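Trainee: My questions concern the predicted model and sequence given below.
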Amino acid sequence: MRNISDVIEQHLKRILQESPTGSIEIQRSELADLFQCVPSQINYVINTRFTIEKGYIVESKRGGGGFIRIRKGQIVNRAKLQELLTEELIGDSISQSVGHSIIDRLLEEGIINSREALLMKTATSRSVLGVELELRDQLRANILKHMIAAILIR
């Protein structure tokens, strides 16, 4: 049985995919009514499942008549993608969960295949990088940057 967060995520992804503009505008309260949940559940789904590292851009306007706009970021070219990933998203340090979200995005976009994704996730997992946390996140960032560079220049 899927949980309510999975159901909300799939609903949003489906209407986003069907959108001719590539973006959707939703009202948090209307979506909460539709799924019979609290509005904070909608916030949780958007904040955890529609992040920049997963390829989404989220904008919001608060107050009466406010909305949340979600759009799928488009990959313009490999050089821009490499710059975005290595400089803005990965930086000098990255957690396992954020790193794996980036790998999932590369897989979804068809930039890597499932075997490459598995290898990248294995090489950057906490069980393989058996050093203290701060050093581990720095090492993971360095490994990911070099893997991405190698993939994007092929």
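Mentor: That came through, no problem.

Trainee: Only C-alpha atoms from now on, for both contacts and neighbour counts.
Mentor: Noted.

Trainee: Who are the contact partners of the spatially most central residue of the chain?
Mentor: Taking Cα atoms, centre = their mean, the centroid of the chain lies closest to residue 54, which sits 1.5 Å from it. With contacts defined as Cα atoms under 8 Å, 6 or more residues apart in numbering, the neighbours of residue 54 are 101, 102, 104, 105.

Trainee: cool, residue 100 as well?
Mentor: Contacts of residue 100 (Cα under 8 Å, 6+ apart): residue 121.

Trainee: another one to put next to it:
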Amino acid sequence: MSNISDIIENYLKQILQAKGKNVIEIKRSEIADQFQCVPSQINYVINTRFTVEKGYIVESKRGGGGYIRIMRVIHQDKSDLIDEIISMVNPTVSQQKTIDVLERLLEEQIVTQREAKIMLSAIGRETLAFQLPLRDEIRARILTSMLRTLKYLNK
């Protein structure tokens, strides 16, 4: 069974897809009322599930007429997307941000499920048994190398 965060995330993604514009504006309090949760739960979902690494830009305006705007970043060229991710993960990248990047590569059909699992096992904290921040630096270098290989394989 899905938890409330998963349900809210799926709902917001369905709205994004249904609109076909890759942009939605929501009121945090209205979504919280709809799902009978506290508004901070909506913040949590947006802050963890709609990140730059996952291909989203989030803007918000506070106040009575405030809103949260979620935009899905669409790249015409997979090479440009890979370049953007490479710049995002350097000079260091955490395990969670790596997972987010791999999920995005899966969604964009740049890697298969199998390739993503192999990549994650190669750069996971169990494999890279170094102290921080060295571990995140090495992870970024290995991920960058993998991404460059993908970029040139896709051409």
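Mentor: Good, I have the coordinates. What you see is a predicted model, and the numbers here were worked out from it, not measured in a lab.

Trainee: Specify the helix with the largest residue count in structure 2.
Mentor: helix 134-153 (DSSP state H).

Trainee: which of the contacts of residue 54 of structure 1 tops the neighbour count?
Mentor: Using other Cα atoms under 10 Å as the neighbour criterion, residue 102 leads the contacts of residue 54 of structure 1 with 23 neighbours.

Trainee: Can you tell me how far it is from residue 144 of structure 1?
Mentor: 9 Å (Cα to Cα, to the nearest Å).

Trainee: could you pull out the strands for structure 1?
Mentor: 23-26, 56-61, 67-72 (DSSP state E).

Trainee: so the last one aligns onto which residues of structure 2?
Mentor: Just to be clear, that refers to strand 67-72 of structure 1. Following TM-score structural alignment, the aligned partner range for strand 67-72 of structure 1 in structure 2 is 67-72.

Trainee: what separates that stretch from the chain centre, distance-wise?
Mentor: Averaging C-alpha positions (Cα atoms, centre = their mean, to the nearest Å) puts stretch 67-72 of structure 2 14 Å from its chain's average.

Trainee: And for it, what's in contact with it?
Mentor: Here stretch 67-72 of structure 2 makes contact (Cα under 8 Å, 6+ apart) with 16, 22-28, 50, 55-61.

Trainee: how close does the aligned partner of residue 31 of structure 2 in structure 1 get to residue 63 of structure 1?
Mentor: Residue 31 of structure 2 maps onto residue 31 in structure 1 when the alignment is built from TM-score structural alignment. Taking Cα to Cα as the measure, residue 31 of structure 1 falls 16 Å from residue 63 of structure 1.

Trainee: Between the two, point out the one with more neighbours.
Mentor: residue 31 (18 against 7).

Trainee: ok, the more buried one touching residue 42?
Mentor: Yes: with contact defined as Cα atoms under 8 Å, residue 31 of structure 1 reaches residue 42; the gap is 7.3 Å.

Trainee: Structure 1: which residue goes with residue 14 of structure 2?
Mentor: The alignment partner of residue 14 of structure 2 in structure 1, by TM-score structural alignment, is residue 14.

Trainee: so how many other residues sit close to its match?
Mentor: Based on other Cα under 10 Å, the number of other residues close to residue 14 of structure 1 is 11.

Trainee: where's it relative to residue 8 of structure 1, distance?
Mentor: Counting by Cα to Cα, the gap from residue 14 of structure 1 to residue 8 of structure 1 is 10 Å.
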